[in-house]
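Engineer: The following block contains a protein sequence and its predicted model.
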Amino acid sequence: MIEQKQQLEDAVNEALAIAKQLGVDQAEVALGKTSGISVNTRLGEVENIEFNHDGAMGISVYVNHCKGSASTADLSADAIKSSVKAAVDIAKYTSNDPYAGLLETDSLEDDPLDLDLYHPSSHSTTELLDIAKQCEDIALSSDERIVNSDGAGFNSHSSLKVYGNSHGFLHSYASSHHSLSCMLIGQDKDDMQRDYSYSSARDINDMFTPQWVAEQAVKRTVERLGAAKIKTQESPVIFAPEVASGLFGHLVGAISGSSIYKKSTFLLDRLDTQVFPEWMQISEKPHLHKGIASSPYDQEGGKTFKRNIIEDGVLQTYLLTGYAARKLNMPSTGHAGGIHNWFVKNSGLDLAGLLKEMGTGLFVTELMGQGVNMVTGDYSRGASGFWIENGVIAYPVHEITIAGNLKEMFMGIEAVASDIDPRSSLKTGSILINKMKIAGE
C-alpha cells in the first residue's frame, strides 16, 4: 500500500495540472485505494473468502462558481485527462453557486501529523479463517442453549487516501482496520433469540481475543431468552453504550452545517445555548494515535482540532465544511467527512451504580427502525433490553417502542456511566434519561 503512495500522488498532481491547463478557477482531486480480505465461517465450514482491491479518483472543478465533478477508476494518463475534461464540461451546465469552491488556504492543514493509523495484517488467509473458526467453536461449546450460528467473520483492510487541490495542498495517509464478529442463535423451549458481538481496531494486536468475542456473543444471546412484553407506561430509560452512541449521533446530524443552513434541525439557532444538563461535557480529539476516527485533516484538507462540542451543557460549535461555513458566514471546523473521536464525560458511576441510580425502569440494549424526525426532534423507535427493578435486572423485554423528543431527552440525561464501548468513534458509557414513553401491551 505504502509503495503506491508516490504513484497515486503523481496521478493527483497530473489531474490538477490538466485542470490548470484547461483554465479552471479551482480544482480538487481525491484518490483512494483500498485492499483487503473478508473471510466467513459457519458451523466449522468456510462460507466465503473475498479479496478486494478497489480505488477511484474523484475530480471536482469550479468555473465561475459552477461545479463539475467526474470520477475514474482508470489512472492512465488518457483516462485522467478525459475525466478532468468531463468535469469541466459538466461545470458548464451547472448553476452558479457563490458559496461553491475550495476551502480557504488559511484553513488548510500545512503540516499533517502521523497518527499511527496504518497497521496492516501479516496473517495468511488460513490464519484468519482459523481465528474465525476458533471464535465460533468457543461460542457453540459454551452453553447448551446456543443451538445454532449465523457464523463468524474476520475482515482486514488497508487504505491509502490522497487529496490535492489547486491551492497547493497535496498530502496522503494510510490506515488500516480489522474486525472479528460472531452471531449466534439461542433457544430455550419455544423461544429463540439471536445476538452477536464483535471487536475492531486499527491494529490487529489491539483487538479483543476470539474468546472474548465468543463469550460476549453467548452472554448477549442467552440473556435475551425468555423475553416478555411490558405494560405501556412512562419510566426512566437507560441506553447501553452501543445504542447511546447512536443517540449522540443524532446530535451530530442536528448540528451539521447542512442541517443548519437548510433550517432542517431541532437545534436551529441553539449555538451558545444550553442543550444538555450543566454537568454534560462532550469533547473531540482528532489526533489520537490509532484512533478509530482519527484524522490528520478532513476530506477538504482542513485542519482538525481538539475542541469541546458541549461544555457545561452548552453547545459550543456547529460542524461545518467549507461550503457550509461560507453559507453561514462562519469559520469552517474541519468536519468534512464526519466527526473525529468524540468522548462523553461520565458521572463516575459504573453500570451497576447507574442501574441502582435508576431503581426501576427500562435498560435498552437494542434499537430498531428509523423513527427520528430531525426537524422536530420527535423520537420513536422499536426497542428491546431488560426491565430493572430495585436496581437489578429482573427479566429481558422485547417488542416495545420507546418515544420522546430529543430536546427533552438531551436535557433529561441524569447520568452517564463509565462502561465506555472502546470500539466506537463516539465513546460514551450507558446513559440514564429521566423519563420516556414506553409502548408495550
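Structural biologist: Structure's in. What do you need?
Engineer: C-alpha only now, for contacts and for neighbours.
Structural biologist: Noted.
Engineer: nearest residue to residue 222 other than its sequence neighbours?
Structural biologist: residue 186 (6.1 Å; CA to CA, 6 or more residues apart in numbering).
Engineer: another one to put next to it:
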Amino acid sequence: MTDSLDSARLIDRVAALVEAAKKAGADAADAVAVRGRSSGVSVRLGKVENAESSESDDVSLRVFVGKRVASVSATAASDAGALAERAVAMARVAPEDPFQGLADPSLLVKSPKNLDLFDATTVSADRLREDALAAEEAALAVPGVTNSSGSSASAGLGGLVLATSHGFLGQYVASRFSRSVSVIAGEGTGMERDYDFSSRQHFADLDSPDTIGRKAGERAVKRLNPRKAATGPVTVIFDPRVARGIAGHLAGAINGAAVARKTSFLRDMMGKKVAADAITVTDEPLRVRGQASRPFDGEGVEGRKLEMVTNGVLNHWFLSTSAARELGLETNGRGVRAASSVTPSSTNLAIEPGSTSPEDMIRTLRSGFYVTEVFGQGVNMVTGEYSRGASGFWIEDGELAYPVSEVTIASNLKDMFLNLVPADDLDRNFGTAAPTLLVEGMTLAGR
C-alpha cells in the first residue's frame, strides 16, 4: 500500500476550508479530510464470488457563529468557498447551543506521537484471493464440516487530516488487513454455523489462513447436536468473543454524551461502585499498534491512558468538548468525528485480566452455561435490562458437556457488572477487549 494519505493535497484542502469559513463570517471553524482505500476478495466453495476496490476522499466543515453551529460534508474536490458560505448560512439560522465550540487551545497536542499505525505492505488481489481460498480449504478439511458460507481477505487504509481556525493542524493514517471464514457443519435441520477472523494493522501480524480456517471448522463441528437447557438461575461464563460485547455495553454506559442526555443507567454513579472489586477497565488511545489508537482525537486533543474503572469504582466518562461542557467538565480527548459532528467514544478499551485461567474457571462449576454467541437486540441502555438469545455449551462437573442452543439469558447490566469475574486470557488485539468473564445470578429461559 504505497499510497498513504497524499497529505500535502489534503492539508491544502482543509486549510482552504477553514480560511473560506472565516471569510464567510464564521467566528471559528474546523475541517477534516478523510481518505479511505480498500480492496477485498470473497470466495465460496473454491470460486471467487466478489472482488472489489474502493477509494474515497471526503471533507467536512464545521462552523461556529456565536453559539450556533452547522456542518456540511462533501467530496474533497468540492469548492471551498461555496461550502463555507452554505455552512455559515445554515449556522446563522440554527438554534443556539451553549456547549458547542472548538477545544480549548491549551489542550491541543503540539507534537502528535508516531503510534506505528501504518504498514505500507502492498497486498495484491491474487494474494487476497489465495488467502481467502486457503482459509476456506482449511475449514472444509475439518471432519464434519459440510459447506461454506464464504471466506474473504481484505486490505485498506484510513487517514485523517484536521485543521482548526485556532491553529491546529494534524494528520495520521492507519492501515487495516483482515481474513475471515464462515462454514457449516452437519446436514439438514441439524446444521450449525461458526466462523473465525483476524484483523490487524500490520500484515505480518495476521493469523495465518490455515489457523483461521481450522478454528472456524472446529467451532462449527463442536456445535452439532445441541440441546435446550432447563429454565432457571444459572452461572454464565462468556467466551471472549461475547465478553467483548459486555465491555462494549460498559463503554456505552459511561459515554459522556449518554450521561448528558440521561440515557445511561450509570448516569448517577460517578465515584461509586459500578462493578466487582476484581474489575479494572482501561482506555489507552496512544497504544502502539492499537486497533483503535490515534495520536489525537477528532478535535486535536491528545488523550492519555485512563483507568475508567478501578477495582469496581467509576472514575471517568468518555468526553468530547461539547459533552464535557454540558457536564461541567474538561474533555479527555475522546472526541470522534461522526459524519460532521464530534461525539465521545472509547479508544483501546480493555477489561483488565484476572488471575484465573478459563479452564480453572470452568472447572469450579458443577453446572453452568458457557456462552459462545448471543443474538437479538435485548439491551436497554437506559435501564440496564439485558435479555439475549444465546448458544454455547452446558457445563457439568467442571467440564463442557454438550452444546446448547435456542435459549435466552437475562439479567440487568448493573447486577452483571457487580458480579463479573475476569479470567487471565485478555487479547488486546481488539479495539474493545475483554477476557473470559464469569457472571453469577443470571436467568436462563429454555425448556
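Structural biologist: Cool, the structure landed. These numbers were taken from a predicted model, which means no experiment stands behind them.
Engineer: Fetch the TM-score of the aligned pair.
Structural biologist: The TM-score (TM-score structural alignment, normalised by the length of structure 1) is 0.97; 437 aligned residues with a CA RMSD of 1.3 Å.
Engineer: all helices of structure 1, in order?
Structural biologist: Under the criterion DSSP state H, structure 1 contains helices at 5-21, 77-91, 125-140, 210-224, 241-254, 257-261, 322-328, 351-358, 406-411.
Engineer: And the third one, what's buried?
Structural biologist: Right, helix 125-140 of structure 1. 125, 128-140 (16 or more other CA atoms under 10 Å).
Engineer: need the residues you listed in a markdown table with distance to residue 431 of structure 1, can you?
Structural biologist: Below are those laid out as a markdown table (distance: CA to CA, whole Å):
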| residue | distance to residue 431 of structure 1 |
| --- | --- |
| 125 | 40 |
| 128 | 36 |
| 129 | 37 |
| 130 | 37 |
| 131 | 34 |
| 132 | 32 |
| 133 | 35 |
| 134 | 34 |
| 135 | 30 |
| 136 | 31 |
| 137 | 34 |
| 138 | 32 |
| 139 | 29 |
| 140 | 32 |
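Engineer: From those residues, pick the one nearest residue 166 of structure 1.
Structural biologist: Using CA to CA, residue 125 is the member of the buried residues of helix 125-140 of structure 1 that lies nearest residue 166 of structure 1, at 42.0 Å.
Engineer: Check the gap between the closest one and residue 149 of structure 1 for me.
Structural biologist: Using CA to CA, to the nearest Å, residue 125 of structure 1 is found at 21 Å from residue 149 of structure 1.
Engineer: For the aligned partner of residue 429 of structure 1 in structure 2, which non-adjacent residue is closest in space?
Structural biologist: Aligned counterpart of residue 429 of structure 1 in structure 2: residue 435 (TM-score structural alignment). Among residues not flanking residue 435 of structure 2 along the chain, residue 426 sits closest, at 4.1 Å (CA to CA, 6+ apart).
Engineer: Now which residue in structure 1 aligns to the one you found?
Structural biologist: In structure 1, residue 426 of structure 2 lines up with residue 420, judged by TM-score structural alignment.
Engineer: Check residue 446 of structure 2 too.
Structural biologist: Using TM-score structural alignment as the criterion, residue 446 of structure 2 maps onto residue 440 of structure 1.
Engineer: just checking, that match touches residue 384?
Structural biologist: No: when contacts are counted by CA atoms under 8 Å, residue 440 of structure 1 is not listed as touching residue 384 (10.8 Å).
Engineer: Identify the contacts common to these two.
Structural biologist: Listed contacts common to residue 440 of structure 1 and residue 384 are 399-400; contacts here mean CA atoms under 8 Å, 6 or more residues apart in numbering.
Engineer: need the contact list for the residue lying closest to residue 372 of structure 1 once chain neighbours are set aside.
Structural biologist: Excluding the flanking residues, the one nearest residue 372 of structure 1 by CA to CA, 6+ apart is residue 379, at 4.6 Å. Residue 379 of structure 1 makes contacts with 371-373, 402-406, as judged by CA under 8 Å, 6+ apart.
Engineer: Buried among those residues? Make that a ChimeraX selection.
Structural biologist: Those of the contacts of residue 379 of structure 1 that count as buried under 16+ other CA under 10 Å are selected in ChimeraX with:
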select :372,373,402,403,404,405,406
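Engineer: farthest pair in the contacts of residue 379 of structure 1?
Structural biologist: 373 and 402 (14.1 Å).
Engineer: Map residue 212 of structure 2 across to structure 1 for me.
Structural biologist: Match for residue 212 of structure 2 (TM-score structural alignment): residue 213.
Engineer: Fine by me, thanks again.
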